[in-house]
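S.K.: Mind folding the following:
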Amino acid sequence: MIPSLPSLADPEEIVTLDGSTAPTTPEGSSPVLRPQDDTAQLTGKSRNNSRSLSSALFDTTARTPPVRNICCVGAGYVGGPTAAVVAFQNPHIRVTVVDRDAKRIQRWNSKHPPIYEPGLNDILRIARDGSRDCVVHNEPTNTEASGATASASGCGDTHQEIAVPARQPNLFFTTDVAKCISEADVVLIAVNTPTKSRGTGAGSATDMAAFEAVTAVVAQHARPGAIIVEKSTVPCRTAQLVQDTLALYRPGVHFEVLSNPEFLAAGTAIKDLLHADRILIGSSNTPAGYRAAAALASVYSSWIPKSRIITTNVFSSELAKLVANSMLAQRISSINSIAAICDATGADVDEVASAIGADPRIGSKFLNAGIGFGGSCFKKDVLSLVYLAETLILPEVADYWRAVINMNEFSRNRFVQRVVKCLSNTLAGKKVTVLGYAFKKDTNDTRESPALDIIRTLEEEGPREIAIFDPCCIPAQMTDEIGRFVGAGVLQSNGGPVAVYGDAYAACEGSDAVLITTEFDEFKNIGDLSKGSAGLAIPIRQKALQPDPRPFERAEPTESDLLALQSYLMQSATQTSTLAVQDPLDRFNPVPLCAEDCPDCLVEKATGATGYGASKEHVPKNRLDWRKIYYHMRRPHWVFDGRGVLDIAGMERIGFRVESVGRHSRA
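M.R.: Reported below is the predicted structural model:
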């Protein structure tokens, strides 16, 4: 029998924002503009008469049955990791991820998940595959790798041993959409909401086609009383659209609609989920809305401190997500505008950023100048805000936020123009190497990657070859994507210049210029490498050993405790051995076997390249030996640092000619 949820949070521990009515959202694909009276229809009362969400969210009269079954519609970069962590932290809740893409679901059920995120593999191995029982030793240790592993296995004083029971799988991936929705207490909608490419609002409005289609399916199959949650980033007032769709398909049946936007960054998504700085839940200002918010809050409160659970008006929650991403994008565009001034004046953008970042009113984050932001979120969310302002007849506001996008494009174009200018204004007969294809380090997410635009622009200059390498992406998948988005004719296999490599040195061999477009640690140099040997693999500096989480605060360690212990033991082992320890607690069940026609296995057999994937997550990485690259490049050995990862003086002492955005050699 599934145990009931822990008691709900103390009302005083929940952070609450003003439940004010947010502005409306544009017509077209996005939810249509409606009179403010519609807010009363959704919330059941006016703002002035509504109670504070904090006082009502955990009212004793607003208790709700515990959540036992969650269905997440959408197995992408939001749905997959979010569902995995929720299942991991709530062994008593069945979490099912549904998607009509059978190949994607097949990969989630294999050792080749479609998404690479540091830490995701360990979460999947417990939640998706279940675990064996084990014994851990509840005493800190500073022993070497073998001793640390033995300690975890229970060697030592028996009174310090803690038996950890086995757990059954509670995370499932399937294509049976209707069935899983019909069984769920909570339905999370986590589908893609890109920018419209045609029709009204093209280029700025949010394309809600996939979201609306899923909402219709949910409306038809959800059980009465189910809680419908917006996880996708959506325009403000989408909750009203969801309510209208539910009423259309199921008149007279009550559903509560919540907004629970994600605040995840690619490359740190698992960390962001496990140690979230806030969980935002928007609901209607009614008793039923408070009950629904309380039910969802109880799921998160199993590992998130109650003080970090923020509740708002549902429309405020929707708008807050757009504003958060827009403000971050604004900072990146702002520092890139300053980088252009630095290039023209001789100032150094790193020194400028350090000086202004020391001001506590400004802070140091998102002040790294470069070729601009990428990814699926920033651009489309800023454009959604632009479209909202335009439809609200606020042209000055729209122009302000559109300038953020314009500056981002300017930064990217200026970088390519500098490459062409330094190479005598022509790429004809020359080889250019692009290091980095994903839009940021430690992820294989390539959506809206700056590298893709740069490759497209470079190809127009007629180079002999554009070589591409990325340490986190599978070459075959990169080739397929470039063929789809740039054109199959650009691929070397079709007579074009673009070739994807599985080895960085091969990609750089014979190159006239190397462009760094993603800030992977592998691409950094370490000061002056002029005294290094040509073939030396320079290991990336290990992070400081995290503290041993033992002794645990509780007699029965939580999943977070066990994950912290596993991470500690793995890190301590890799610092004393060249062999990576994958399962120091001996909890993992065997990895699911792949089908005979597994496309990822076929790619591995054919190319020998696996990307990072499940089997390589904790393999130590080496920095590139830039002396070796220099030896095999063509003169004058140009390197264009689009991410500020190089020590320019050290590179110049090797002999490179370095161009970096807003930065200058201090040698």
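S.K.: CA atoms for contacts and neighbours, from now on please.
M.R.: OK.
S.K.: my guess is residue 371 meets residue 644, correct?
M.R.: No - when contacts are counted by C-alpha atoms under 8 Å, residue 371 is not listed as touching residue 644 (9.6 Å).
S.K.: Name the residue in the two with the higher neighbour count.
M.R.: Remark: of residue 371 and residue 644, residue 371 carries more neighbours, 30 against 24, as counted by other C-alpha atoms under 10 Å.
S.K.: residues contacting the residue nearest to the more buried one when sequence neighbours are not counted?
M.R.: In space, and not counting its chain neighbours, residue 371 is closest to residue 412: 4.8 Å by C-alpha to C-alpha, 6 or more residues apart in numbering. Applying C-alpha atoms under 8 Å, 6 or more residues apart in numbering to residue 412 gives the contacts 371, 372, 450, 454.
S.K.: Swap in 10 Å and give it another go.
M.R.: 336, 370, 371, 372, 373, 450, 451, 453, 454, 642 (C-alpha atoms under 10 Å, 6 or more residues apart in numbering).
S.K.: about what we covered before: now for residue 371 and residue 644: what residues contact both?
M.R.: Listed as contacting both residue 371 and residue 644 by C-alpha under 10 Å, 6+ apart are 516, 517, 518, 660, 661.
S.K.: thinking again about what came up before, correct me if wrong, but the residue nearest to residue 371 is in a strand.
M.R.: No - counting by DSSP: H, G, I helix; E, B strand; the rest coil, residue 412 is not found in a strand; it is helix.
S.K.: Among the contacts of residue 412, name the ones in helices.
M.R.: Among those, the residues falling in helices (DSSP state H) are 336, 450, 451, 453, 454.
S.K.: Now find how far off-centre stretch 65-85 is within its chain.
M.R.: 15 Å (C-alpha atoms, centre = their mean, to the nearest Å).
S.K.: rewinding a little: how much space is there between the residue nearest to residue 371 and residue 404?
M.R.: Distance of residue 412 to residue 404, given as C-alpha to C-alpha, to the nearest Å: 13 Å.
S.K.: Equivalent analysis for residue 150, please.
M.R.: Residue 150 is 54 Å from residue 404, where distance means C-alpha to C-alpha.
S.K.: Check residue 278 too.
M.R.: For residue 278, the distance to residue 404 - C-alpha to C-alpha - is 26 Å.
S.K.: how about this one, so we can line them up?
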Amino acid sequence: MPVTDKYFMALAAVRKICCIGAGYVGGPTMAVIADRCPEIEVTVVDLNAARIAAWNSLDLAQLPIYEPGLDAVLQRARGRNLHFSTDVDQAIAAADMVFLSVNTPTKTRGVGAGQASDLRWIEACTRQVAAAAKGHTIVVEKSTLPVRTAETIQAILAAAQVGEDKSFAVLSNPEFLAEGTAINDLENPDRVLIGGNDAAALNALAEIYEHWVPTVKILRTNLWSSELSKLTANAFLAQRISSINSIAALCEATGADVKEVAKAIGSDSRIGNRFLQSGPGYGGSCFQKDILNLVYLCGYYGLAEVASYWQQVVQLNNWQQQRIARLVVQKLFNTVNGKRIAMLGFAFKANTNDTRESPAIRIAKELLEEGAQLAIHDPKVNPDQISKDLAQPPGLDMAADVHGGWSMAPSPLEACIGADAVIVVTEWQQYFHLDWQAIYAVMRKPAWLFDTRAIADGKAALAAGMQVWTVGEG
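M.R.: All right, here's what the predicted structure looks like:
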């Protein structure tokens, strides 16, 4: 059968989807697609056998990621039309549509180190798709990628189809998920963005989303606009966080209250009230990486002033975290050497176990460098991940002269036993209503509360006898 005939048959209806990458994006996205499209067979593949085993575990508490609502979606779809496998080639060969949802970290060496995205896994996956695919296959970029990455993908796929009975179409379909609300973001998206130059392929992907997303929310662009839109969206959101944190510092110096300022400016319909919550800075896998990527691209295309503008957003975010750590040292009589400090929260935000670029990492490292002994509590992050992030195993040494240490605490109260200070870093719901009388009773005096999220009951902490610092309050 000629390729052209297979092409039109494949686009009549997408029946089988393969997603390469079983991480924070691939797993939840494919789970929702499978849930909403029971007639489509969805297979998520990954070379990490342990991760696939966790996705297949009957104990949903063992899932590799924590995301509210994900377990319910999996219960409906897994084993019915949602599958997790390590057999990548077989899943690709059977698929009408392949999503590329692999990691694109920032390069650590070579040209663009520290800014440009490392695309080795995207290239490797594309080559695997080129080799294993059969007939016509729609390849969808799901990972966050630099603008014009699709050219690389198209070149590799075009070379593979020469002399072969196969063909490809390439689309960009960036994710706009916020960890902690990913399932709701997928089920009730603000928009679904699809970029491409192949009308039939665009329609095929749009028809999948139209199972549950209103057509008016499905936006179509060319490939390059779609790729750049994802970077730009994250850059604008991160910019708002750095902006309000800069104002929070000014509020502290002048006696203003950043919450009141945020409410005042957020009431302006031109500005809006989203992402105006001051805190320890942004984290997660996307914001830092995507802004740095944008900085690199602007520099590459000779837009030095634009690159400098976006670089400042990153610098201010780093400064906010360093500022908080130095403030803790200052308030504790300019030394934390050997002092126990309770750190509440390590994930970069509540309702996720993701610690990538978490503000807690920089704050903890700054304090460890000063010789602090950290007692860390987080309801979802495990000690192995913290060891990896801090580049040192757990272990407290109260007699340490130079190097600090850390341990995992089973509860906030136990983290505070003998501590000089408690730092709230992640906005977990359980930290909103802590028993400050009980906490103060077990701490060394004078006892400090540093609330980097402005969520704790500061009045109750003050009433208990604690000294209180809240971000953005003069």
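S.K.: TM between them?
M.R.: Overlay of the two chains. TM-score (TM-score structural alignment, normalised by the length of the second structure): 0.94; 458 aligned residues with a C-alpha RMSD of 1.7 Å.
S.K.: Comparing residue 150 and residue 404 of the first structure, which residue is more hemmed in?
M.R.: For residue 150 of the first structure versus residue 404, the count of surrounding residues by other C-alpha under 10 Å is larger for residue 404: 23 against 17.
S.K.: just the strands in the stretch 151-300 of the first structure please.
M.R.: Secondary structure of the stretch 151-300 of the first structure (DSSP state E, counting those that start in this stretch): strands located at 161-164, 171-174, 186-189, 227-230, 256-259, 279-283.
S.K.: okay, the first one sits on what stretch of the second structure?
M.R.: Aligned by TM-score structural alignment, strand 161-164 of the first structure falls on no residue of the second structure.
S.K.: Check which residues of that strand are buried.
M.R.: Of the residues in strand 161-164 of the first structure, 161, 162, 164 count as buried by neighbour count, 16 or more other C-alpha atoms under 10 Å.
S.K.: Run the chain-centre distance for that strand.
M.R.: Strand 161-164 of the first structure sits 34 Å away from the centroid of its parent chain (C-alpha atoms, centre = their mean).
S.K.: Likewise for the longest one?
M.R.: What separates the centre of strand 279-283 of the first structure from the centre of its chain is 20 Å, taken as C-alpha atoms, centre = their mean.
S.K.: Same check on the third one?
M.R.: Using C-alpha atoms, centre = their mean, the mean C-alpha position of strand 186-189 of the first structure is found 19 Å from that of the whole chain.
S.K.: what stretch of the second structure does it fall on?
M.R.: Going by TM-score structural alignment, strand 186-189 of the first structure sits over residues 97-100 in the second structure.
S.K.: what's the spacing between residue 262 of the second structure and residue 240 of the second structure?
M.R.: 11 Å.
S.K.: Mind listing the shared neighbours of these two?
M.R.: In contact with both residue 262 of the second structure and residue 240: 274, 275, 276, 277, 278, using C-alpha under 10 Å, 6+ apart.
S.K.: Which members of the residues you listed define the maximum pairwise distance?
M.R.: Maximum pairwise distance in those, criterion C-alpha to C-alpha, is 11.2 Å, between 274 and 278.
S.K.: And the two? Which one has more around it.
M.R.: A direct count of neighbours by other C-alpha under 10 Å for residue 274 of the second structure and residue 278 places residue 278 higher, at 25 against 11.
S.K.: how about that one, what's its match in the first structure?
M.R.: So, by TM-score structural alignment, residue 278 of the second structure is matched to residue 369.
S.K.: Okay, strands next: where are they in the stretch 351-474 of the second structure?
M.R.: 373-377, 405-408, 421-424, 448-451, 467-470.
S.K.: can you put these in CSV and add mean neighbour count and distance to residue 461 of the second structure?
M.R.: Below are the strands of the stretch 351-474 of the second structure laid out as CSV (neighbours: other C-alpha atoms under 10 Å; distance: least, C-alpha to C-alpha, whole Å):
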stretch, mean neighbour count, distance to residue 461 of the second structure
strand 373-377, 27, 19
strand 405-408, 22, 23
strand 421-424, 26, 11
strand 448-451, 24, 8
strand 467-470, 18, 7
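S.K.: Generate CSV for those strands, with distance to residue 105 of the second structure as supplementary columns.
M.R.: Below are those laid out as CSV (distance: least, C-alpha to C-alpha, whole Å):
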stretch, distance to residue 105 of the second structure
strand 373-377, 27
strand 405-408, 27
strand 421-424, 28
strand 448-451, 31
strand 467-470, 33
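S.K.: where exactly do the helices run in the stretch 251-400 of the first structure?
M.R.: 269-274, 287-300, 314-345, 349-357, 378-391, 395-422 (DSSP state H, counting those that start in this stretch).
S.K.: and the gap between the equivalent of residue 196 of the second structure over in the first structure and residue 445 of the first structure?
M.R.: Alignment note: residue 196 of the second structure maps to residue 283 in the first structure; criterion TM-score structural alignment. Going from residue 283 of the first structure to residue 445 of the first structure by C-alpha to C-alpha gives 31 Å.
S.K.: Let me know whether residue 294 of the second structure touches residue 228 as I believe.
M.R.: Yes - counting by C-alpha atoms under 10 Å, residue 294 of the second structure sits close enough to residue 228 to count as a contact (8.8 Å).
S.K.: out of these two, which sits in the busier spot?
M.R.: Higher neighbour count among residue 294 of the second structure and residue 228: residue 294, with 25 against 17, using other C-alpha under 10 Å.
S.K.: ok, for the more buried one, nearest residue in space, not its chain neighbours?
M.R.: Nearest one to residue 294 of the second structure, counting by C-alpha to C-alpha, 6+ apart, is residue 231 at 6.8 Å.
S.K.: tell me, how many neighbours does that neighbour end up with?
M.R.: The number of residues near residue 231 of the second structure, taken as other C-alpha under 10 Å, comes to 23.
S.K.: Now for it: which residues touch it?
M.R.: So residue 231 of the second structure contacts 144-147, 174, 286-287, 289-294 (C-alpha under 10 Å, 6+ apart).
S.K.: Format those residues as JSON lines; extra columns: distance to residue 96 of the second structure.
M.R.: Output for the contacts of residue 231 of the second structure, formatted as JSON lines (distance: C-alpha to C-alpha, whole Å):
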{"residue": "144", "distance to residue 96 of the second structure": "22"}
{"residue": "145", "distance to residue 96 of the second structure": "22"}
{"residue": "146", "distance to residue 96 of the second structure": "25"}
{"residue": "147", "distance to residue 96 of the second structure": "25"}
{"residue": "174", "distance to residue 96 of the second structure": "19"}
{"residue": "286", "distance to residue 96 of the second structure": "29"}
{"residue": "287", "distance to residue 96 of the second structure": "32"}
{"residue": "289", "distance to residue 96 of the second structure": "31"}
{"residue": "290", "distance to residue 96 of the second structure": "30"}
{"residue": "291", "distance to residue 96 of the second structure": "33"}
{"residue": "292", "distance to residue 96 of the second structure": "34"}
{"residue": "293", "distance to residue 96 of the second structure": "31"}
{"residue": "294", "distance to residue 96 of the second structure": "32"}
